[in-house]
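Student: Just a sequence and a predicted model for now, questions to come.
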Amino acid sequence: MSEFKALLVSETDGQYQAAVTTRKIDDLPPGEVLIRVKYSSLNYKDALSASGNKGVTRTFPHTPGIDAAGVVEASSVSDFSAGDEVIVTGYDLGMNTSGGFGQYIRVPADWVLRRPQGLSLRDSMVLGTAGLTAALCIDKLEHAGLAPGQGPVLVTGATGGVGSIAVAMLSAKGYEVAASTGKALQADFLRKLGASQIVDRSALESGKDKVLLKDQWAGAVDTVGGDILFNVVKSLRYGASVACCGLTAGGQFSASVFPFILRNVNLLGIDSVEQPLVVKASMWDLLSVQWKTDLHNLEREISLDALPAEIEKILAGKMVGRIVVNLG
């Protein structure tokens, strides 16, 4: 097959339109591995790319999709052979390299991982970059000393992709989970994932001018950033940590040294995009076996044709859980 379907985002007079169209394999960028994509997933970064955010994607027309799972069609390196089931998450995929919202991608071999044995291709995209990020957060928190039984662990942005997986995963590992959201109607959704406490987002927005807040959390996964993040820092118990992985509420916050020097707390940065492949592989091994979690309550599947409407929803803050894209 020399042609394939893909979501293509085009720019006209500063306006961006996304539509499913036909592309040619010869138009894909160079790379050692050609992959027939079976599944992808929708992430906030994909929506930013599709809306013309030049901090994510510089050149248009472009096919977003930072996640892809599929079957090797051809490989110029011995590490992969036609028929191998593989996954790709992060690096430049879907940013400035044609991404997983197309039925084919061609990428460098050092971006590619074999499908984890405990997961199907579809399972791996229910997780995708969101699941990998949640796992990296929890792993780093546990290396910093977090363990079940120490008290409630807060997850901000809990109805989003990373947040909802973090809630489910922490609960499955035996943690007491407090889920923060601005979507009051999603409280039952979060309880089904394992949250024992629902925290209204407004409660985390107050106290910006105080140097310390009541110490509540044994740990936290923050997916939103902004002043909410530092209010979480000010609310950590002595010696506790928060893993920071998102910025939907903003990339800046007001801060002081007081939580760090009076409560010995830690602010841990998390990146899932440029992690060395060996680190990603170790996380995927955990996700497929020891940390394997039932995520059926937080995912739904759509077709490639349904993507433009779902992109508008995620940009409007209306997306809940995870969306798997079936590329046929």
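Tutor: Right, received. Where do you want to start?

Student: Only C-alpha atoms from now on, for both contacts and neighbour counts.
Tutor: Fine.

Student: and the longest helix anywhere in the chain, how far out from the chain's middle?
Tutor: Criterion DSSP state H: the longest helix present in the chain is helix 121-143. Relative to the centre of its chain, helix 121-143 is centred 8 Å away, using CA atoms, centre = their mean, to the nearest Å.

Student: Skip the chain neighbours and tell me the closest residue to the residue nearest the centre of the chain.
Tutor: With distances taken as CA atoms, centre = their mean, the residue of the chain nearest its centroid is residue 130 (2.2 Å). In space, and not counting its chain neighbours, residue 130 is closest to residue 162: 4.5 Å by CA to CA, 6 or more residues apart in numbering.

Student: On the three-state scheme, the one you found is what?
Tutor: Classification of residue 162 by DSSP: H, G, I helix; E, B strand; the rest coil places it in helix.

Student: do the same with residue 302
Tutor: Applying three-state DSSP: residue 302 is strand.

Student: I figured it hits residue 323, correct?
Tutor: Yes: Residue 302 lies in contact with residue 323 (CA atoms under 8 Å); the separation is 7.0 Å.

Student: Look at those two and report which has more neighbours.
Tutor: Between residue 302 and residue 323, counting by other CA atoms under 10 Å, residue 323 is the more crowded of the two (22 against 15).

Student: who's in contact with the more buried one?
Tutor: By CA atoms under 8 Å, 6 or more residues apart in numbering, the residues touching residue 323 are 41, 42, 126, 299, 300, 301, 302.

Student: okay if I get these as JSON lines plus distance to residue 63?
Tutor: JSON lines is the format used below for those (distance: CA to CA, whole Å):
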{"residue": "41", "distance to residue 63": "13"}
{"residue": "42", "distance to residue 63": "13"}
{"residue": "126", "distance to residue 63": "20"}
{"residue": "299", "distance to residue 63": "23"}
{"residue": "300", "distance to residue 63": "22"}
{"residue": "301", "distance to residue 63": "19"}
{"residue": "302", "distance to residue 63": "17"}
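
Student: got another, please set it beside the one above:
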Amino acid sequence: MFQALLLTQSDDRATHAAVQPLDEAQLPEGEVRVAVAHSTVNYKDALAITGKSPVVRSFPMVPGIDFAGSVVESADARFKPGDAVLLNGWGVGEVHWGGLAQQARVKADWLVPLPAAFTTHDAMAIGTAGYTAMLCVMALQDRGVTPDAGAVLVTGANGGVGSIAIALLSRLGFEVHASTGRANEAAHLKALGAAEVIDRATLSAPGKPLQKERWAAAVDSVGSHTLANVCASLKYGGTVAACGLAQGMDLPATVAPFILRGVTLAGVDSVYAPQARRVSAWDRLARELPREVLAANTGTIGLADAIGLAPRLLAGQVRGRVVVDVAA
């Protein structure tokens, strides 16, 4: 038996979350069974736990799109008992039981060996959010964005993706501007590496199709009017790596920035990214993300605490990353 956060749905389609014991035999199919040490709560997890969006495709469901732990048993030669592994995405916590539990059984293809530089707590302090941030940085660099091109904007700066993106970009030599709705967090954002903090209200309302050229590139986890205004404000030839929809799924923009300024809108997907891309991202995180960033940007909670955290995260009341110690 093991403890898990289980989501169920009542006849009125309301989602109910509770921590309860489950039997190993209830785990879904997969080649590898993992003793989970740590998980985390991402924006998507918060949507699943609260039922605010139809993230979960079938019930009952163990949420948690991330986990890190050690292999207990494996039917795949790539992994053996005791191996330290992590997982991000692949539909776990949505269509396949996820990481907010003390055990998980998953496909071997979904696992990534835990870099030696990281503990399982470190890996979840990064989580899908930090891994996505690195994918965004890689997307900008793939398109030739360099520090001498100009400042890079990071929207949703206090969130998991935003905070790690700031730390990564600043340490690569970029001048980083951080957009946030929490002015009281300016000191924290500057400690992460932001050179300038701007009010998200300047980007979140409808704007002109073309605006003053301000940034060479951007990492956007917000979407909607914010992303439209970011595109309209990029310098000629600029690139925005788009990876989220905290403000909305819509994109009320025009083609003007793309055909008049040669702007590139680069979509970044973390859920089904190829294995080689994942391994590369995690290898770079191990080399380039200072441990002090994790310590200053991360809180730790117990498994049952994830239920109460979820609505706070959706309301924008959570700074940085939250690790879930599934044994606590």
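Tutor: Sure thing, it's come through. Keep in mind it's a predicted model, so treat the numbers as computed, not measured.

Student: TM-score for these two?
Tutor: After superposition, the two chains reach a TM-score of 0.96 (TM-score structural alignment, normalised by the length of the first structure), with 325 aligned residues with a CA RMSD of 1.3 Å.

Student: Wasn't residue 308 of the first structure part of a helix?
Tutor: Yes: assessed with three-state DSSP, residue 308 of the first structure lies in a helix.

Student: nearest residue to it other than its sequence neighbours?
Tutor: Closest to residue 308 of the first structure by CA to CA, 6+ apart is residue 18, at 6.1 Å.

Student: got the contact list for that neighbour?
Tutor: Here residue 18 of the first structure is in contact with 7, 8, 9, 10, 50, 308 (CA under 8 Å, 6+ apart).

Student: I'd assumed residue 19 was in contact with the last one.
Tutor: Yes: taking CA under 8 Å as the contact criterion, residue 308 of the first structure and residue 19 are neighbours in contact, 7.0 Å apart.

Student: Can you show me the helices along the stretch 201-328 of the second structure?
Tutor: 201-204, 224-232, 256-260, 275-288, 291-297, 305-314 (DSSP state H, counting those that start in this stretch).

Student: The second one corresponds to what range in the first structure?
Tutor: Yep, that's helix 224-232 of the second structure we're talking about. Aligned using TM-score structural alignment, helix 224-232 of the second structure spans residues 226-234 in the first structure.

Student: what helix or strand is residue 29 of the first structure on?
Tutor: Of the helices and strands defined by DSSP states H and E, none includes residue 29 of the first structure.

Student: what's the neighbour count on it?
Tutor: 13.

Student: If you drop the residues flanking it in sequence, what lies closest to it?
Tutor: residue 106 (6.4 Å).

Student: Secondary structure of the one you found: a strand, I assume?
Tutor: Yes: residue state for residue 106 of the first structure (three-state DSSP) corresponds to a strand.

Student: what about the counterpart of it in the second structure, neighbour count?
Tutor: Aligned against the second structure by TM-score structural alignment, residue 106 of the first structure finds its counterpart in residue 105. Using other CA under 10 Å, the number of residues around residue 105 of the second structure comes to 25.

Student: contacting residues for residue 105 of the second structure?
Tutor: Contacts of residue 105 of the second structure by CA under 8 Å, 6+ apart are 27, 28, 29, 30, 31, 32, 33, 34, 97.

Student: quick one, what contacts the second one?
Tutor: Under the criterion of CA under 8 Å, 6+ apart, the neighbours of residue 28 of the second structure are 96, 97, 105, 106.

Student: Go through those and say which is closest to residue 189 of the second structure.
Tutor: Proximity of those to residue 189 of the second structure (CA to CA) peaks at residue 97, which lies at 34.3 Å.

Student: which residues touch stretch 132-142 of the first structure?
Tutor: Under CA under 8 Å, 6+ apart, the answer for stretch 132-142 of the first structure is 162-163, 165-166, 170, 219, 221, 241-245, 268, 270-272, 280, 283-284, 287.

Student: PyMOL command for the buried members of the residues you listed?
Tutor: Selecting only the buried members of the contacts of stretch 132-142 of the first structure in PyMOL, with burial defined as 16 or more other CA atoms under 10 Å, works like this:
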select buried, resi 162+163+165+166+170+219+221+241+242+243+244+245+268+270+272+280+283+284+287
